[in-house]
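A.B. asks: Take a look and give me a structure for this.
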Amino acid sequence: MKLKSILSAAIFTGLFSTAGIAGTITSQDNNVVVGYWHNWCDGRGYQGGNAPCVELEAVNPQYNVVNISFMKVYDTAEGRIPTFKLDPTIGLSEAEFIEQINTLNSQGRSVLLALGGADAHIELLSGDEDALATEIIRLTDLYGFDGLDIDLEQAAITAKQNQTVIPAALRMVKDHYRKTGENFMITMAPEFPYLTANGAYTPYLTELDGYYDFINPQFYNQGGDGIWIDGVGWIAQNNDELKEEFIYYIADSLINGTRNFHKIPHDKLVFGLPSSNDAAATGYVKDPQDLYRAFDRLKAQGQPLRGVMTWSVNWDMGTDSANNSYNQQFIADYGNFIHNQLPPVTDMTPTLAGIVDTRIEVNNAFDPLVGVTAKNYQGNDITDSITITGNVNTNQVGEYLLTYSVSSDDETANQVRKVTVYEVLPSFAGISDTTIVIGSPFDPMQGVSASHPTQGDLTANISITGEVDTSIVGEYELIYTLTYGQDNQQTITDKRVVTVVSDAVSDNDWKADSTYVGGDIVTHNGTTWTAQWWTKGEEPGTTGEWGVWR
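C.D. replies: So this is what the prediction gives:
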């Protein structure tokens, strides 16, 4: 168990909330500046610079969330459950590393373990949930981590069953610490193209809805990826001239779930940027005013963001290719700006899930609560508190509206659902307009049938109104009526025109070597036939009930 020093924490109360300091986990309730910390030394940058290894205690105190990079699978021969191993080249013993985490906690700062990274080879299988949760809890209790950040990239995002196993394990871990009254923090760092409505990170977001604390997407390294804005056009992530517009519009799209992006509430969205040109291929904000103005626009519409994230604290303290120090410019540009913003107001409105418009067949059973759930803003299940206004008469065809309501923490969520009660109708077959030669025999039921998907063959229930006099040239109308149903009998009808023609049409006798298309009429053996589709060489009267000739 890590000890907290209330006295030390008091020094930083001007910067951060110290909520949770009395427990074993330090979580953040207010704005955050997140920085990733390298568990290795001397990383070469995109512009030839260097990112040195640094001790945790050397990280600028305005970084109130520090993500340790990375928890991963070091050797597949050791198994597929990822873990964390402190790199000895940093120069810290495990005891010193633990003590430095404790020091950051005593200052009201959180230290999270980041899972993944660009070179992660994580491939979990169904059934690994318990093992992964156990390992996360072990590392948390051993080192004093305050949460976990999902930082899966590329193939690792969708590998094997990662999308279901990792969220399930994290729910177990969060629930484990909730029992002691503590908030094990869960965050994510998806590359923003994966945040579309059906993007690769959607399963993590939906499965951890009510469990994650905030999302800090990577708005860097994606080059020409961006967003289309009506009236503005395409805004690429790497367009420095439109940086303010990119920051504003991509954030606006995410916090409102518009422009085909998955919704992340404004008080849970942290904007991720590289700390220098060396830290990422693209995405560095050359003019901090672009971010200030974009954030102010979001604040003005009542949707201030939670903060900023950077890759990485090491690069913020690194040097360029000429060995000039980056001099912690990122934290200098954004630290005070973020911490002096009014913190986002937490949306305490409960959420309803599983409410979708539904179609049910008449006389079938319908339970309006099947698949429907509700959670309060903290992610606790409050499904039993759902009330429903309206009713559905499953014995009567029609459209019905149900209003679902649930209340928690003096906030209420409402959602309307349309339920359509429909009837599957029977159908006729073989009823089509027909031409016959005068004097030819005609059976109005030949080839005619009726059926229902559940009631079966109903041909015997057909009655016919009208007659055909085959001795007189003319057009005759027949009405076919089908009666169906048991307790509540109903009918459907269909009309057929039978044309009796004189012998003059015999000039149009069928010929075996002629080609016919749909609608062509021929006579053969005293009967008039109509082709239903292209045919050649198929003799009328020999193609059967469902053949080409009628």
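
A.B. asks: For the rest of this, base every contact and every neighbour count on C-alpha atoms.
C.D. replies: OK.

A.B. asks: Let me see the ranges of the strands in the stretch 351-500 of the chain.
C.D. replies: Counting by DSSP state E, counting those that start in this stretch, residue ranges of the strands within the stretch 351-500 of the chain are 351-353, 358-361, 373-375, 387-389, 398-408, 411-422, 427-429, 434-437, 449-452, 456-457, 462-465, 474-484, 490-501.

A.B. asks: wait, which of the ones you listed is closest to residue 28?
C.D. replies: strand 373-375 (21.3 Å; CA to CA).

A.B. asks: Can you get me the centre-to-centre distance for the closest one and its chain?
C.D. replies: Averaging C-alpha coordinates over strand 373-375 and over its chain gives two centres that are 18 Å apart (CA atoms, centre = their mean, to the nearest Å).

A.B. asks: Report all helices and strands that the lengthiest helix in the chain contacts.
C.D. replies: What stands out as the longest helix in the chain, according to DSSP state H, is helix 162-178. Here helix 162-178 touches helix 129-143, helix 202-207, going by 3 or more CA pairs under 8 Å, 6 or more residues apart in numbering; DSSP states H and E.

A.B. asks: Count the neighbours of residue 95 for me.
C.D. replies: If you count neighbours by other CA atoms under 10 Å, residue 95 ends up with 9.

A.B. asks: With respect to residue 6, which of the strands of the stretch 351-500 of the chain lies nearest?
C.D. replies: When the strands of the stretch 351-500 of the chain are compared by CA to CA, strand 398-408 sits nearest residue 6, at 32.8 Å.

A.B. asks: still on that earlier bit, is it possible to get JSON lines of the helices and strands packed on helix 162-178 that adds mean neighbour count?
C.D. replies: JSON lines is the format used below for the helices and strands packed on helix 162-178 (neighbours: other CA atoms under 10 Å):
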{"stretch": "helix 129-143", "mean neighbour count": "18"}
{"stretch": "helix 202-207", "mean neighbour count": "18"}
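
A.B. asks: Second chain to compare with the first, below:
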Amino acid sequence: MNLRAAAAALALALTTLHTTPVQAADDLPERVLVGYLHASFANGSGYVKMSDVPAEWDVINLAFGEPTSVTSGDIRFERCPAAECPGLESDADFAAAIRAKQAQGKKVLISIGGQNGQVQLTTAAARDTFVESVSAIIDRYGLDGLDIDFEGHSLHLDPGDTDLDAPTTPVVVNLIAALKSLKSRYGDGFVLTMAPETFFVQLGHQFYGPGPNGAADPRSASYLPVIHAVRDDLTLLHVQHYNSGPIMGLDGQYHTMGGHDFHVAMADMVLAGFPIMGDAGNVFPPLRQDQVAIGLPASVNAGNGFTTVAEVQKAFGCLATGDGCGTYRPRGVYPGLRGLMAWSINWDRHNAYEFSRSHRAYLDGLT
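C.D. replies: Just a heads-up that it's a prediction; the model follows:
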């Protein structure tokens, strides 16, 4: 049986046993909007003060903390230079605005990585430095937790590292240990989120690391063992449903970003679980519904794969209610699907707040 046939057969075998929502352990709203705030650069969208972040956003991710070198593990967060960000508030006002947002029930996190922030924890020393340096940022501003936005070459899987439950690649093992250490240090209130690209998650349906003959990209699906290892501590996974190539869904078909079917197919994979490399005996287990959000560009300027408000809400409605689905039919109905993530708050303002205002009203209207 070829890979596509095997995937289709397994899709038919998957049931809707995981469609009962589980109460979230965090104190965030039932439906959340997550937004990235360009706190260390402007990126052409204009600077937004922390105090000016609209109330629609429930989780505010400060972008980005970056390492002093790729393998140092030493993460630094430098606020945007005033020359690049006119209107930049003082550090004291920035910290005070964070406290004010938290008093309103918002969560403010430091996001590590981004497009330019390659982080490779190749050694135990780098792991420990990562924990201490991230803790220093969290403590300095009184933040609620951490977002992992590793992209590029931060993660990979070594040849022979095929056991989802027991990874052996140092950059994966050390990241898992670092995240568990941070969770232990800050306790149950620590918010942990992740924003991987589809290449690092859903691509695992076809490829996992270098593969059995070593011919595949070793970065393929390399987030999967990290997500799996910290799933009990993970608040939200919001895979980036943008800047992506076509990805095979549970129906054995390829789906292309920009329309509702892509979002339904990609979200369905982490909500229902999926076979790694098409092997029905090696499955990435489903996440809880309250742990899953959909990552999107806030405007056409923010990234490839922009999806209109109507198409996003069609996808969300299909997943959460089972109504209005297109060609792709999800394996179950997921009423506990948590919400939406956007890159970014700045680009949303640049686009007259279409994303936050439209989707906040939509999410609030769901029962």
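
A.B. asks: Just give the TM-score of the two.
C.D. replies: Here the TM-score for the pair of chains, by TM-score structural alignment, normalised by the length of structure 2, is 0.74; 294 aligned residues with a CA RMSD of 2.5 Å.

A.B. asks: coming back round to it: can I get the strands of the stretch 351-500 of structure 1 in a markdown table including mean neighbour count and distance to residue 234 of structure 1?
C.D. replies: Listed next are the strands of the stretch 351-500 of structure 1 as a markdown table, based on neighbours: other CA atoms under 10 Å; distance: least, CA to CA, whole Å:
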| stretch | mean neighbour count | distance to residue 234 of structure 1 |
| --- | --- | --- |
| strand 351-353 | 19 | 34 |
| strand 358-361 | 14 | 37 |
| strand 373-375 | 21 | 38 |
| strand 387-389 | 13 | 44 |
| strand 398-408 | 17 | 39 |
| strand 411-422 | 17 | 34 |
| strand 427-429 | 15 | 51 |
| strand 434-437 | 22 | 60 |
| strand 449-452 | 18 | 53 |
| strand 456-457 | 12 | 57 |
| strand 462-465 | 14 | 62 |
| strand 474-484 | 17 | 59 |
| strand 490-501 | 16 | 55 |
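
A.B. asks: quick one: which of these is nearest residue 105 of structure 1?
C.D. replies: Residue 105 of structure 1 lies closest to strand 373-375 among those, at 30.1 Å (CA to CA).

A.B. asks: by contact count, what packs against that closest one?
C.D. replies: Using 3+ CA pairs under 8 Å, 6+ apart, strand 373-375 of structure 1 is in contact with strand 351-353.

A.B. asks: Swap in 10 Å and give it another go.
C.D. replies: Strand 373-375 of structure 1 is packed against strand 351-353, strand 398-408, with contacts defined by 3 or more CA pairs under 10 Å, 6 or more residues apart in numbering; DSSP states H and E.

A.B. asks: CSV for the ones you listed, including distance to residue 434 of structure 1?
C.D. replies: Listed next are these as CSV, based on distance: least, CA to CA, whole Å:
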stretch, distance to residue 434 of structure 1
strand 351-353, 55
strand 398-408, 37
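
A.B. asks: Can you say which of the strands of the stretch 351-500 of structure 1 is nearest to residue 98 of structure 1?
C.D. replies: Closest to residue 98 of structure 1 of the strands of the stretch 351-500 of structure 1 is strand 373-375 (CA to CA; 35.6 Å).

A.B. asks: what stretch of structure 2 lies opposite that closest one in the alignment?
C.D. replies: Under the alignment (TM-score structural alignment), strand 373-375 of structure 1 falls on nothing in structure 2.

A.B. asks: burial count for the residue nearest to residue 128 of structure 1 when sequence neighbours are not counted?
C.D. replies: Beyond its immediate neighbours in the sequence, the residue positioned closest to residue 128 of structure 1 (CA to CA, 6 or more residues apart in numbering) is residue 165, lying 6.7 Å away. Residue 165 of structure 1 has 21 neighbouring residues, counting by other CA under 10 Å.

A.B. asks: if we can go back for a sec, out of the strands of the stretch 351-500 of structure 1, flag the one nearest residue 177 of structure 1.
C.D. replies: Shortest distance between residue 177 of structure 1 and these, using CA to CA, is found for strand 373-375: 18.4 Å.

A.B. asks: what's the spacing between the corresponding residue of structure 1 for residue 54 of structure 2 and residue 34 of structure 1?
C.D. replies: Superposed on structure 1 with TM-score structural alignment, residue 54 of structure 2 falls opposite residue 60. Computed with CA to CA, to the nearest Å, the distance linking residue 60 of structure 1 and residue 34 of structure 1 is 11 Å.

A.B. asks: and the strands of the stretch 351-500 of structure 1 as a markdown table, adding distance to residue 212 of structure 1?
C.D. replies: Written out in a markdown table, the entries for the strands of the stretch 351-500 of structure 1 read as follows (distance: least, CA to CA, whole Å):
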| stretch | distance to residue 212 of structure 1 |
| --- | --- |
| strand 351-353 | 14 |
| strand 358-361 | 30 |
| strand 373-375 | 13 |
| strand 387-389 | 27 |
| strand 398-408 | 19 |
| strand 411-422 | 20 |
| strand 427-429 | 53 |
| strand 434-437 | 69 |
| strand 449-452 | 51 |
| strand 456-457 | 53 |
| strand 462-465 | 63 |
| strand 474-484 | 56 |
| strand 490-501 | 55 |
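
A.B. asks: isn't residue 143 of structure 2 right up against residue 99?
C.D. replies: Yes: Residue 143 of structure 2 sits in contact with residue 99 when judged by CA atoms under 10 Å, with a separation of 8.7 Å.

A.B. asks: Between those two, which contacts overlap?
C.D. replies: Counting by CA atoms under 10 Å, 6 or more residues apart in numbering, the common neighbours of residue 143 of structure 2 and residue 99 are 107-108.

A.B. asks: who has more neighbours, the two?
C.D. replies: More crowded of residue 143 of structure 2 and residue 99, by other CA under 10 Å: residue 143, with 22 against 19.

A.B. asks: Show the contacting residues for the more buried one.
C.D. replies: In this structure, residue 143 of structure 2 makes contact with 61-62, 95, 98-99, 102, 107-110, 135, 137, 190-191, judged by CA under 10 Å, 6+ apart.

A.B. asks: So residue 249 of structure 1 sits against residue 257, correct?
C.D. replies: No: in this structure, residue 249 of structure 1 sits apart from residue 257 without contact. The criterion is CA under 10 Å, and the distance is 11.6 Å.

A.B. asks: Please, where are all the strands along structure 2?
C.D. replies: In chain order, structure 2 shows strands spanning 32-38, 59-67, 75-76, 107-113, 145-149, 191-194, 236-240, 247-248, 254-255, 274-276, 279-284, 292-297, 339-343, with DSSP state E as the criterion.
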